[in-house]
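Asker: Sequence first, predicted coordinates after that:
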Amino acid sequence: MAPSNLQFRPATAEDAGQIQQLVESAFRAVDSRPDWTGNTELASNFRIGVEEVMPRIVNPDNAVLMALDGANILVASIEVCKRGINCGRLSMIAVNERYQQSGVGRLILEYAEAYCRQAWNVEKFSLNALSTRKALIEWYIRRGYQKTGETTPFPREKFSSMELPDDICFIEMEKDSNNISE
């Protein structure tokens, strides 16, 4: 069960290191649920640098949102980005391994959607998920997202030393603001 005392706030430049560590550890976490983690070798080789996180925090059309527990420990984060007139793009969703499967992911996603509605008057949300993470895609569908039928190429060049499935890509998904999560 998710901690009842979560507090949410936008990240500042001083938070970049914490967010970088959370995102890397969350993406590397091994989950026993079938099709949740996807390719474990790929997950274990995932890297993101503070220099990649910082621009996401300081860009005025972006925000990295944080969920902190009662002890002010970072539990989850998500990047939101204004896209066009009425669309918000969600990415870099990460939940501390200790809090996975507790409802924190749902809470940070709902907070991000509310943030986008309030800050940018967003009516539609988009995100993507790695095609090999079938259970995660199903989780997004339960949250009201639908596959658009479009895909985005996977950056194979970053993982050139690995054998990857030929069909690996990102599945694009959207949610209309009126489509409420279950």
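Answerer: It's in.

Asker: Could you use CA atoms for every contact and neighbour count after this?
Answerer: Will do.

Asker: Show me the strands in this structure, by range?
Answerer: Using DSSP state E, the strands of the chain run over residues 7-10, 62-68, 74-83, 87-95, 124-130, 146-153, 169-176.

Asker: Please name whichever of these is nearest to residue 18.
Answerer: Closest of the strands of the chain to residue 18 is strand 74-83, at 7.4 Å (criterion: Cα to Cα).

Asker: Check which helices and strands that closest one sits against.
Answerer: Contact analysis of strand 74-83 by 3 or more Cα pairs under 8 Å, 6 or more residues apart in numbering; DSSP states H and E lists helix 16-28, strand 62-68, strand 87-95, helix 104-120 as its packing neighbours.

Asker: Let me have those in TSV, adding distance to residue 40 and mean neighbour count as columns.
Answerer: Supplementary listing: the helices and strands packed on strand 74-83 in TSV, determined by distance: least, Cα to Cα, whole Å; neighbours: other Cα atoms under 10 Å:
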stretch	distance to residue 40	mean neighbour count
helix 16-28	8	20
strand 62-68	26	23
strand 87-95	16	22
helix 104-120	20	19
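
Asker: Including distance to residue 17, could the strands of the chain go into TSV?
Answerer: As requested, these are exported to TSV (distance: least, Cα to Cα, whole Å):
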stretch	distance to residue 17
strand 7-10	14
strand 62-68	12
strand 74-83	11
strand 87-95	14
strand 124-130	24
strand 146-153	28
strand 169-176	26
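
Asker: thinking again about what came up before, what would the helices and strands packed on strand 74-83 look like in TSV with distance to residue 130?
Answerer: Conversion of those to TSV gives the following (distance: least, Cα to Cα, whole Å):
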stretch	distance to residue 130
helix 16-28	11
strand 62-68	20
strand 87-95	12
helix 104-120	17
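
Asker: And the ones you listed: which comes nearest residue 176?
Answerer: Taking Cα to Cα, strand 87-95 is the member of those nearest to residue 176, at 9.3 Å.

Asker: what helices or strands is that closest one leaning on?
Answerer: Counting by 3+ Cα pairs under 8 Å, 6+ apart, strand 87-95 packs on helix 16-28, strand 74-83, helix 104-120, strand 124-130.

Asker: here comes the other one, which I'd like you to weigh against the first:
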Amino acid sequence: MNNNNIVIGITKKSNRQLCCRAAEIKDVDALVDLINFAYRGTGREDNDKSVQSKGWTNESHYISGKRLTHDSLKPRVEQQNPARALTFVVEFADGNDAERKPIASIGVVRDDDVNAHLEALSVEPMYQSEGIGGILMAYAEEYIVKQWGCRVISMCAVSIRNELLSWYYRLGYKPTGVYVPFHNDDHESRPFVQDIKFEQLSKSFN
């Protein structure tokens, strides 16, 4: 797989270039750390649960447990295929390779010739006001439409995350009316709120 870094945009406040590439095995630990901290507010390497993420994607007030584990993410990265499924990683373009680390990620999956879906958009909480999520979403959409020829992109979001849902609406996603019972195939999670569901959203492209 050609895995060259591609410049996809510039941050809003700090004016730093963002590069995107497909994830590699060396990224798995850093991605697990990033995704769990962004979604569940779990601590870093020591997994100290008293350390809470301040990011607006954080679900720790609604759901306990990790978002995913090394064992659940590693096979996805190993089995990536540019024609079917990829995990994209975003890094700052400045600095040398040794200093770079993932600051955002998203999964893209081709369902068929028309449909694709997005998974686990994650942005390092300290950078969530820099516009990185929107830049990465736009890049993922462009890849799906231009490389795969798909015309409908969907995703699922926790139904009570009104702020997050509103952000997706502003990006052009609309509710499909489909709700899926809460589940997490990657790791045991337990919701604190009754009747929590995943709401499906979709966006069509001409």
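Answerer: Thanks, I have it. Model, not experiment: these values are computed from the prediction.

Asker: Which position in structure 1 pairs with residue 173 of structure 2?
Answerer: Taking TM-score structural alignment, the alignment pairs residue 173 of structure 2 with residue 145 from structure 1.

Asker: Without its sequence neighbours, what residue ends up closest to its match?
Answerer: Leaving aside its sequence neighbours, residue 145 of structure 1 sits nearest to residue 175 (Cα to Cα, 6 or more residues apart in numbering; 4.5 Å).

Asker: Also residue 18 of structure 1?
Answerer: With sequence-adjacent residues excluded and distances taken as Cα to Cα, 6+ apart, residue 18 of structure 1 is closest to residue 74, at 7.4 Å.

Asker: my guess is residue 202 of structure 2 contacts residue 173, does it?
Answerer: Yes: with contact taken as Cα atoms under 8 Å, residue 202 of structure 2 and residue 173 are classed as touching, separated by 5.1 Å.

Asker: Tell me which residue is most central in structure 2.
Answerer: Ranked by distance to the mean C-alpha position of structure 2 (Cα atoms, centre = their mean), the top residue is residue 121 at 1.6 Å.

Asker: Quick check: whatever residue of structure 1 lines up with that residue vs residue 165 of structure 1, distance?
Answerer: Across the two structures, residue 121 of structure 2 finds its equivalent in residue 93 of structure 1, going by TM-score structural alignment. For residue 93 of structure 1, the distance to residue 165 of structure 1 equals 23 Å [Cα to Cα, to the nearest Å].

Asker: cool, and residue 50 of structure 1?
Answerer: 29 Å.

Asker: Comparing those two, which residue is more hemmed in?
Answerer: Between residue 50 of structure 1 and residue 165, residue 50 has the larger neighbour count (other Cα atoms under 10 Å), namely 15 against 10.

Asker: wait, what's in contact with that one?
Answerer: Each residue near residue 50 of structure 1 by Cα atoms under 8 Å, 6 or more residues apart in numbering is listed here: 16-17, 20.

Asker: ok, those in structure 2: which stay?
Answerer: Using both residues aligned by TM-score structural alignment, their matches' Cα atoms under 8 Å, structure 2 keeps these contacts from the contacts of residue 50 of structure 1: 16-17, 20.

Asker: circling back: will you turn the contacts of residue 50 of structure 1 into a markdown table that also has distance to residue 127 of structure 1?
Answerer: Rendered in a markdown table, the data for these read as follows (distance: Cα to Cα, whole Å):
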| residue | distance to residue 127 of structure 1 |
| --- | --- |
| 16 | 22 |
| 17 | 24 |
| 20 | 20 |
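
Asker: which one among the residues you listed gets closest to residue 62 of structure 1?
Answerer: residue 16 (13.8 Å).

Asker: Name the nearest residue to the equivalent of the closest one over in structure 2, sequence neighbours excluded.
Answerer: In structure 2, the residue paired with residue 16 of structure 1 according to TM-score structural alignment is residue 28. Using Cα to Cα, 6+ apart and skipping the chain neighbours, the partner closest in space to residue 28 of structure 2 is residue 74 (6.2 Å).

Asker: Surely the one you found and residue 25 touch.
Answerer: Yes: in this structure, residue 74 of structure 2 is within contact of residue 25 by Cα under 8 Å, at 6.9 Å.

Asker: which one of these two has more residues nearby?
Answerer: Remark: of residue 74 of structure 2 and residue 25, residue 74 carries more neighbours, 18 against 12, as counted by other Cα under 10 Å.

Asker: Quick check: the more buried one vs residue 23 of structure 2, distance?
Answerer: The value you get for residue 74 of structure 2 to residue 23 of structure 2, if Cα to Cα is used, is 10 Å.

Asker: isn't residue 126 of structure 2 right next to residue 38, touching?
Answerer: No: because the distance of 9.6 Å does not satisfy Cα under 8 Å, residue 126 of structure 2 is recorded as not touching residue 38.

Asker: shared neighbours, those two?
Answerer: Overlap between the neighbourhoods of residue 126 of structure 2 and residue 38 consists of residue 55, taking contacts as Cα under 8 Å, 6+ apart.

Asker: show me the contacts for the match of residue 121 of structure 2.
Answerer: By Cα under 8 Å, 6+ apart, the residues touching residue 93 of structure 1 are 23, 76-79, 105.
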